Every structure is written in C-alpha cells, then in structure tokens.
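[1] sequence plus the predicted model coming up.
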Amino acid sequence: MIPIAPHPHLTAKPVRDKALCYIVRDGRLLVFRHVDHSWEEVGVQVPAGTVRVGEEPGDAALREAREETGLSAFTVVRKLGVTRYDMTPYRAEVQRRHVFQLALEEPAPERWFSSERHDGVGEPTRFECFWIPLEHAHVLQSGQGTLLHRLFEPHRPEA
C-alpha cells in the first residue's frame, strides 16, 4: 500500500505576526515593487514585515516603513485592525497582520529607489517606491488590501 501524505492545506502552519502599513497622503497610497523581481512574482506591495520578539506591532510598522522606503518621519495615525492571511502555496505560514495607517511627516518624491539591508545579513533588497491613487489599491498582492476600506471610516482618536 502506498502511504498518502496529508494535504498541505490541512497540516498545522506556524502563525507569524506581521505589521502592515497603509501610508496615505493626498488620497494616494505609498507602495513599492521589487526591482530585482518581476511584477508576476511579487506584485505591488505596501511596507510590511515581521514583528520582532518583544516588539510592539505599532513599533514594527514604523520600523518597516523606515527600512523599506528609506524615509524616516512616520507617525502612527491609527490601528485599522488585525487580519489573517494564509501564504500557501508561496510559503507554509499563516500571517497575523496588524494593519496600521501611517502618516509621512516629510516631503517625498513621486517615485524613488530604496533598499532594505536586513540588519546587514545577506544582500539588500531593492525597491522602487511610488504613490498610487487609493482607488487603484486593489492591485496589492497577497491580500494586503484587505483593510483598505477602513481608511474611509471616521477616525476616532483614543482618549
């Protein structure tokens, strides 16, 4: 008898906490594409990355925004929520995404190049950053646009 392997979608996958950033200015969203990969491979993305051990998700969002864009003057406007996204078949993990709206408090060009250095480990990842109208943000890859609608809900600052 030939053993049957369990279906990959039914096996337990690690859950990874991620911070995801919607950086909005003048009705436009800051996005990037990987310079060294095709659109078909990785699509258009927003700054995002792993929440480090002991790090608050909001702090991770600010760090990832700085690392991936090369800009520095970000502030958290509000947390929009938490979503889960199964990365199968790209990667065997479930991402618990803490989604934040950030403001950029410094000038930025329409389009620029940046690179993430990964704490000095391995080769830098090169990005082309640019702004797109919010109504075109449906192009975001891997479910990154799931909470975009919350940008249009009234903001109630915490007391």
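    Noted; the coordinates are in hand. Numbers count the residues shown, from 1 in each chain.
[2] every contact and neighbour count from this point should use C-alpha atoms.
    OK.
[3] need the nearest residue in space to the residue nearest the centre of the chain, chain neighbours excluded.
    By CA atoms, centre = their mean, the chain has its centre lying nearest to Ala48, at 2.7 Å. Spatially, and ignoring its direct neighbours in sequence, Ala48 is nearest to Leu20 (4.2 Å; CA to CA, 6 or more residues apart in numbering).
[4] tell me the SS of the one you found?
    For Leu20, the secondary-structure state derived from DSSP: H, G, I helix; E, B strand; the rest coil is strand.
[5] what's the answer for Arg52, then?
    Applying three-state DSSP: Arg52 is coil.
[6] ok, it - contacts?
    Ala60 (CA atoms under 8 Å, 6 or more residues apart in numbering).
[7] and if you look at Glu64?
    19, 47-49.
[8] for the longest helix seen in the chain, buried residues please.
    Criterion DSSP state H: the longest helix present in the chain is helix 57-69. The neighbour-count criterion (16 or more other CA atoms under 10 Å) identifies 57-58, 60-69 as the buried residues of helix 57-69.
[9] next up, a structure to set beside the first:
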Amino acid sequence: MTSHNGAMAREVEKAVCYVLHNNHLLVFTHNNVPLTVTGVQVPAGSIKPGESPERAAVRELHEETDRPGQILSSVGVQRYDLRPTRNEIAVRHYFEMRMTDADESERWVAGESDPSTGRETSLGLAGGSRCAMRTFLQRDSVNVLVQ
C-alpha cells in the first residue's frame, strides 16, 4: 500500500501477455463497445491471490483466447499509479508469449466466462460483452515492449 494525500492505495497485480508470431502481435477489440472507449488491447488480467505472475499470464491468455500458450520470457514489471481515477497502484508483469498453432492471418471471436457461473462476463462499459475479435497485427505497425 502506498500513501498519497493521506489515502492508502491498494496494489493490484496484473499479468500482461505479448503474444508474438511471425513478427505479428496478438490483439483484440471488444464487440459492442466503441474502439474509442476500449482501444486495441492485448490479453491481460488480475493475478489471483497465491498465483504467480507466470501462471496468471498463461491462465489469462487461455481465458481470453480459448487457446493454450507458453511464456518465452519475462519482459519486466511496471508500477502505474491510477490515482485519482482509482485509489490503486497497478503492478503490471509483462511477458513475451507464444500460442500453439498460431496463424497470423486468422481472426476469431473468443470471450471470457465467469468461472463461478460459466456465463459470459460483462465489461461494465456500455453494456458491452467480453466477447471480442482476436487477430494478429504486423509487429512493426505497433509499439511493444518486447525487443
């Protein structure tokens, strides 16, 4: 926890997956939510209590793509102070990953479901669904941390 103007911010650990294949980066957009709201994203999510960042990255990649993946390397860790928007510090663990049988020309729809109910989860933004289009972008057309 970190103090800022007398308020303690909680730290929330996240795993971020940079999936590279043939010089392409896996990205996704959310259906039913404007691109101007969510942007183009990479698979990522919160690390569960007792879970390692590495295990969380593998889990998040599978949850968000419905495909298995492996970590190639740890890229680093960054701390982001989200205040005043949220009273938290995001500690992001970045990983370079690969997906088994990846095809950079493929586009597919995948989404997350709530582990407790099995139902699709909501983004909480304009009633949008987590179901989204996945695709690979040419790596030289995006900025990534992986060298």
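    That came through fine. This is a predicted model, so every value here is computed, not measured.
[10] quick TM-score on the pair, please.
    Once superposed, chain against chain, the TM-score is 0.81 (TM-score structural alignment, normalised by the length of structure 2); 133 aligned residues with a CA RMSD of 1.9 Å.
[11] and the longest helix of structure 1, how far from structure 2 on average?
    Average distance, helix 57-69 of structure 1 versus aligned residues of structure 2 after superposition (mean CA distance after the TM-score superposition for structure 1): 0.4 Å.
[12] packing partners for the following helix or strand past that helix?
    Following helix 57-69 of structure 1 in sequence order, the next helix or strand is strand 74-86 (DSSP states H and E). In terms of contacts (3 or more CA pairs under 8 Å, 6 or more residues apart in numbering; DSSP states H and E), strand 74-86 of structure 1 is packed against helix 57-69, strand 94-104.
[13] just tell me the aligned range of the shortest one in structure 2.
    On structure 2, the counterpart of strand 94-104 of structure 1 by TM-score structural alignment is residues 89-99.
[14] next: the longest one.
    Helix 57-69 of structure 1 falls opposite residues 53-65 of structure 2 when the two are matched by TM-score structural alignment.
[15] for that stretch, the distance to its chain's centre please.
    The chain centroid and the centroid of stretch 53-65 of structure 2 are separated by 8 Å, computed with CA atoms, centre = their mean, to the nearest Å.
[16] what does stretch 32-50 of structure 2 give?
    5 Å.
[17] that one: which residues count as buried?
    Result for stretch 32-50 of structure 2 [16+ other CA under 10 Å]: buried residues 33, 41-47.
[18] now swap in stretch 85-94 of structure 1 and tell me
    Of the residues in stretch 85-94 of structure 1, those buried (16+ other CA under 10 Å) are 85-86, 92-94.
[19] what's the span of it from first residue to last?
    6 Å (CA to CA, to the nearest Å).
[20] thinking again about what came up before, my guess is the residue nearest to Ala48 of structure 1 contacts Gln95. True?
    No - checked against CA atoms under 8 Å, the pair Leu20 of structure 1 and Gln95 is beyond contact range at 10.6 Å.
[21] good, we can wrap up now.
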